[in-house]
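Colleague: Just the structure for this:
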Amino acid sequence: MREGLLAKAPSHSRFVPFYLNNARMSFLVAQHLHSLSVDDSIKKNSGFPAEFECFLWVVVTAYYGMFYAANAALAKLGLKVGEKIAHKVVQDCLLVYFIKNTRIAKSLLDAYKDAKGEVLAMMRLSEEELLKEFQVKAHDLVATFSYQRKSRGEFQYDITTKAKENVARLSLERSSAFIRELSSVIDKIK
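Modeller: From the prediction side, this is the model:
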């Protein structure tokens, strides 16, 4: 808490509905993107070509559903996560405030970690590399764009569509269970 990564903020509990709504909306977007990626009639009706798929974004938005649900649970405890390395702090807080206190099952934390890891792996970044990417100054944006463009190309061509679809489906399942369980936990916290 000394480094500004996490703060006790009892009034932050007022953001629980905001975080839960964002969690649910992120999950709904992930579901919609998955449907758009696999259903030819949705593609056609939406004006997308038959080969269109956005499985990476399914994984990313499903993960963000989990991230927002975790923030809701922390806010319910009167905790506010700072902006610096927020995803790592949320993961650590889940361990300290919910696993060690047996508020949620360890498997849910593992699902959160796996989803985060899958997003980083798909982007071909480690957590440290991602942190460095976020610290890049404005004059480095061109280099960042070039790197991301290369990563995007590698993702598109190095991983088969079926493999991406399987990761996306698994991410949806994990996110659904995680959001559902944390919502239940939040309801039980007084």
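Colleague: CA atoms for contacts and neighbours, from now on please.
Modeller: Will do.
Colleague: biggest helix in the protein by residues?
Modeller: helix 161-188 (DSSP state H).
Colleague: And that helix, what does it pack against?
Modeller: Counting contacts by 3 or more C-alpha pairs under 8 Å, 6 or more residues apart in numbering; DSSP states H and E, helix 161-188 packs against helix 16-38, helix 55-76, helix 106-122.
Colleague: Show me what counts as buried in it.
Modeller: By neighbour count on 16 or more other C-alpha atoms under 10 Å, the buried set for helix 161-188 is 161, 164-165, 167-172, 174-176, 178-179, 181-183, 186.
Colleague: Mean neighbour count, the helices and strands packed on helix 161-188: which tops it?
Modeller: Neighbour counts (mean count of other C-alpha atoms under 10 Å) averaged over each of the helices and strands packed on helix 161-188 peak at helix 55-76, with a mean of 27.
Colleague: Now show me the structure for the sequence below, then we'll compare the two:
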Amino acid sequence: MIEDKELSQAERNIQDYLNEELLTKKPEHQQFTPFYLKNAKMSFQVAQFLYNLSTNSDTKKSAGVPDDFECFLWVVVTSYYSMFYIANAALSKLGFKVGEKFAHKITQDALLVHFIKNNKLAKHLLDEYKQTKDEVLNLMGLNEEELLKEFQLKAKQLIATFDYQRKRRGEFQYEIQTSAKQHVAQLSLDRARTFIQEMNKVIDKM
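Modeller: Just a heads-up that it's a prediction; the model follows:
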């Protein structure tokens, strides 16, 4: 749960980000809102497709992948990125633009300060955003900066990297049973769906 001290720290962080220009605020940044909205939608659609590809034999056959193929990790990653993009769409609507350095932490703090503090967004939704981000980091064994470098791929490129992902399955730092990975993937999809729906409502009112 989000505590007052976390909010206070986020407020201090935001001021630091602005001072260091890791986060900028200009009216022209609003032009990026459609871009982020499009990427949020596309990322979620990719997450859904990847989940179907991992669980549906007909989809696997159509895609030409083996029966035992699964890419639940990518479902978690693309679900998170759909949340990340919709969050940045809302921030850009306020005139904010998050830079590349520490982008995930800055986005999280900005959501807390500009959408949770004023009750525009329910606290439990930010909790779910944070949990999904942490799951991605844990599954990949990465920190936030490495995550950004590793997954600055457009959603359409992810579909073309199935073979690459399959080869990397043995390299994951944390080995998880397929059933457990499927559970996490489904949970991530559900979280992303709810988060996107609620953020779209917030954006429509802005």
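Colleague: one step back: for Lys8 of the first structure, which of the helices and strands packed on helix 161-188 of the first structure is the nearest?
Modeller: Closest approach to Lys8 of the first structure among these (C-alpha to C-alpha): helix 55-76, 9.3 Å.
Colleague: Quick one: distance of the closest one to the chain centre.
Modeller: The chain centroid and the centroid of helix 55-76 of the first structure are separated by 4 Å under C-alpha atoms, centre = their mean, to the nearest Å.
Colleague: on that earlier part again, what's the mean deviation for the longest helix of the first structure versus the second structure?
Modeller: After superposition onto the second structure, helix 161-188 of the first structure sits on average 0.4 Å from its aligned residues (mean C-alpha distance after the TM-score superposition for the first structure).
Colleague: got the angle for that helix vs helix 16-38?
Modeller: Note on geometry: by axes from the mean of the first three to the mean of the last three C-alpha atoms, to 10 degrees, helix 161-188 of the first structure and helix 16-38 are set 160 degrees apart in direction.
Colleague: quick one, helix 161-188 of the first structure and helix 106-122 angle?
Modeller: The directions of helix 161-188 of the first structure and helix 106-122 differ by 140 degrees, with the same axes, to 10 degrees as the criterion.
Colleague: so helix 161-188 of the first structure aligns onto which residues of the second structure?
Modeller: Under TM-score structural alignment, the match for helix 161-188 of the first structure in the second structure covers residues 178-205.
Colleague: quick one: the matching stretch to chain centroid distance?
Modeller: The answer for stretch 178-205 of the second structure is 9 Å, by C-alpha atoms, centre = their mean.
Colleague: Stretch 96-104 of the first structure too?
Modeller: With C-alpha atoms, centre = their mean, you get 20 Å for stretch 96-104 of the first structure.
Colleague: in that stretch, what's buried?
Modeller: Phe98, Ile99, Arg103, Ile104.
Colleague: what does stretch 162-182 of the second structure give?
Modeller: Phe162, Gln165, Lys181, Gln182.
Colleague: and Ala163 of the first structure, what is it in contact with?
Modeller: With contact set as C-alpha atoms under 8 Å, 6 or more residues apart in numbering, Ala163 of the first structure has no partners.
Colleague: Tell me how far it lies from Arg103 of the first structure.
Modeller: 34 Å (C-alpha to C-alpha, to the nearest Å).
Colleague: how big is the angle separating the helix or strand hosting Lys132 of the first structure from helix 106-122?
Modeller: Assigned by DSSP states H and E, Lys132 of the first structure belongs to helix 127-134. Calculated by the same axes, to 10 degrees, helix 127-134 of the first structure forms an angle of 60 degrees with helix 106-122.
Colleague: what's helix 127-134 of the first structure in contact with?
Modeller: The contact list for helix 127-134 of the first structure, computed with C-alpha under 8 Å, 6+ apart, reads Ile85, Leu120, Thr144.
Colleague: ok, now stretch 61-68 of the second structure?
Modeller: Outside stretch 61-68 of the second structure, the residues within contact range by C-alpha under 8 Å, 6+ apart are Leu53, Ser57, Lys60.
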